[in-house]
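Peer 1: need a structure here:
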Amino acid sequence: MTGLDILYVEDDARLAEEVARLMADDGHRLSWTDRGEEGLKRAASAAFDVVILDRMLPDLSGIEIVRRLREAGVAAPVLMLSALGRAENRTEGLDAGVDDYMAKPFDPPELSARVRALHRRAAGLAHSAVILFGDLECHVKARTAHRGGRHIPLSPKEFTLFRYFMENAGEVVTREMLLRNVWNLSFDPQTNVIDVNVGRLRRKLEEGFDTPVLETIWGTGYRLVAG
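Peer 2: As a prediction, this is how the structure comes out:
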């Protein structure tokens, strides 16, 4: 992935500097403003690959910004950062048109991963007829999975899970991301549903092969790696 053009609207200058360094290290170009109105103006007048919005700004809230952007037909993917991380806060943001929502404080590598994932989805890469990664194939329309040319039979939920991992291949996928994007939940039901389904998917993808493809990142989530 080539460097992205990112707009960051954040009134905390110290945090903005940290995110700017993080994005620069990833090869991205970041435009920053600490004012909501200015952020809205820039987002509406320039083509950014990703917009990162603070929720609470002194002049215009991030929620209001994304609402106005969507009303104006601006489709740039929006990632909202906020100290308000309760389920109802996330739901409000997503309903307003936010594509992803992270609570502060956040893990820098996860922020980088989410920015890349947002761009891939917005660019349509995740909606290709076939998604390829290593020796894995995800046939989106046929809803089939293959490894090394071998068909891997999956249940409907396992395929949805597999496709999400393929859309985010090589990146750490958190349990929160799985709950929201695979199970459509904005809260943690405190069950082992993720572990059970990931375990089943891992066994099906790795049975009969010498190399693993699904890693557990302890305390965080999982990562699909090339076999």
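Peer 1: switch to C-alpha atoms for all contacts and neighbour counts from now on
Peer 2: Will do.
Peer 1: all helices for the protein, in order.
Peer 2: Secondary structure of the chain, counting by DSSP state H: helices at 13-25, 36-45, 62-71, 87-96, 108-122, 156-167, 175-181, 193-206.
Peer 1: For the shortest one, list every residue counted as buried.
Peer 2: Of the residues in helix 175-181, those with enough neighbours to count as buried (16 or more other Cα atoms under 10 Å) are 175-179.
Peer 1: Let's have the residues you listed in JSON lines, adding distance to residue 93.
Peer 2: Below are these laid out as JSON lines (distance: Cα to Cα, whole Å):
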{"residue": "175", "distance to residue 93": "19"}
{"residue": "176", "distance to residue 93": "15"}
{"residue": "177", "distance to residue 93": "15"}
{"residue": "178", "distance to residue 93": "18"}
{"residue": "179", "distance to residue 93": "16"}
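Peer 1: ok so, going back, would you mind giving the helices of the chain as TSV with distance to residue 102 added?
Peer 2: Output for the helices of the chain, formatted as TSV (distance: least, Cα to Cα, whole Å):
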stretch	distance to residue 102
helix 13-25	14
helix 36-45	18
helix 62-71	13
helix 87-96	8
helix 108-122	8
helix 156-167	18
helix 175-181	10
helix 193-206	20
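Peer 1: Next, the second sequence, to be compared with the first:
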Amino acid sequence: MMIALISIPATYPVSGPKEKRGTGGKRRFLLAISQPRRLQYGLRMNVLIIEDDAETGQYLLRGLREAGWDPVLHGTPQAGILEVSSRTFDAIILDRMLPGMDGVDALRLIRGAGIMTPVLMLTARTSIEDRVEGLEAGADDYLLKPFALSELLARIKIISRRAPRVAETTELTIGDLCLDRMKRVVDRAGQPLDLSPVEFRLLEYLMAHPGEVVTRMILLEKVWGYRFDPKTSLVQTHMSRLRGKVDKPFEVEMIRTVRGSGYILDA
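Peer 2: Sure, this is the predicted structure:
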């Protein structure tokens, strides 16, 4: 089980689910959605739903259960973030307009913690700028309201297929460096290394590609979900911290910087 520590800003107080009072527009949206029906979509999937509207949330719960999946519903982004930081999901359905914290801000916190679970963002906003903002924050797909349940299920299945799959082996070993994907632990020369979730994902990717030069842009996409260059020192900062833990206490340096290219890990 992956444990990710996410710091929620004080301006976003953690609270329980808050039911939004229904409006004419919201009810028209609900009526526009096709009625749930039993659909068979292969493997059973664990899906986190972050949706503050009680009717919409229950509709999605019912539809996903009828599809044979295991959905979990939270009515606030804070509760959803805490849930995804403590257990693994196959996909997340995230509403864009949430109480106390915009869905895009919630997604940035999730991605910033190194959690790369596929995310389908729901929104009633139709502008291209809004959709681009969500995608650049790390959403894998965007679905406009109103929508058909069958399309939502199909899109979740597609983004889950596109997500990186863990190799058959759960352990990676390079020299005296060992990483256990299932237990989420790392040690070198028998000495445990205390890595943050982001540092773990960085090291996991490097160890899965030993002897290869991994560029900064690849790490931004694979670890943080960015498909563009945010023009920050995000990668350099975290790589410096990672190297301080993996290399500094030991004689042999395993992670090297390739000037102008990226990073390489070898024994």
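Peer 1: quick one: TM-score?
Peer 2: The pair, once superposed, lands on a TM-score of 0.53 when counted by TM-score structural alignment, normalised by the length of structure 1; 125 aligned residues with a Cα RMSD of 1.4 Å.
Peer 1: which stretch among the helices of structure 1 comes nearest residue 133 of structure 1?
Peer 2: Nearest to residue 133 of structure 1 among the helices of structure 1 is helix 156-167 (7.1 Å), distances taken as Cα to Cα.
Peer 1: The closest one aligns to what range in structure 2?
Peer 2: Under TM-score structural alignment, helix 156-167 of structure 1 corresponds to no residues of structure 2.
Peer 1: Give me the buried positions along that helix.
Peer 2: Within helix 156-167 of structure 1, the residues that qualify as buried are 158-167, counting by 16+ other Cα under 10 Å.
Peer 1: Then stretch 95-104 of structure 2?
Peer 2: Counting neighbours by 16+ other Cα under 10 Å, stretch 95-104 of structure 2 gives 95-99, 101, 103-104 as buried.
Peer 1: Please apply the same query to stretch 73-87 of structure 1.
Peer 2: Per 16+ other Cα under 10 Å, stretch 73-87 of structure 1 contains these buried residues: 74-82.
Peer 1: ditto for stretch 123-143 of structure 2
Peer 2: 123, 131, 134-143.
Peer 1: ranges for the strands of structure 2?
Peer 2: Assigned strands in structure 2, in chain order: 46-50, 70-74, 91-95, 119-123, 141-144, 171-174, 177-180, 185-188, 191-193, 214-215, 255-258, 262-265 (criterion: DSSP state E).
Peer 1: any chance of the ones you listed in TSV, plus distance to residue 82 of structure 2?
Peer 2: Shown next, in TSV, are the strands of structure 2 (distance: least, Cα to Cα, whole Å):
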stretch	distance to residue 82 of structure 2
strand 46-50	11
strand 70-74	10
strand 91-95	13
strand 119-123	16
strand 141-144	22
strand 171-174	27
strand 177-180	23
strand 185-188	21
strand 191-193	24
strand 214-215	31
strand 255-258	32
strand 262-265	32
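Peer 1: Out of those, which is closest to residue 164 of structure 2?
Peer 2: Judging the strands of structure 2 by Cα to Cα, what sits closest to residue 164 of structure 2 is strand 91-95, at 12.4 Å.
Peer 1: if we can go back for a sec, CSV for the buried residues of stretch 73-87 of structure 1, including distance to residue 110 of structure 1?
Peer 2: Listed next are the buried residues of stretch 73-87 of structure 1 as CSV, based on distance: Cα to Cα, whole Å:
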residue, distance to residue 110 of structure 1
74, 25
75, 23
76, 20
77, 16
78, 15
79, 12
80, 13
81, 12
82, 15
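Peer 1: since we're on the nearest residue to residue 30 of structure 1 once chain neighbours are set aside, how many residues are nearby?
Peer 2: Spatial nearest neighbour of residue 30 of structure 1, excluding adjacent residues (Cα to Cα, 6 or more residues apart in numbering): residue 6 at 4.7 Å. By other Cα atoms under 10 Å, 22 other residues sit near residue 6 of structure 1.
Peer 1: Compute the distance between residue 6 of structure 1 and residue 41 of structure 1, please.
Peer 2: 14 Å (Cα to Cα, to the nearest Å).
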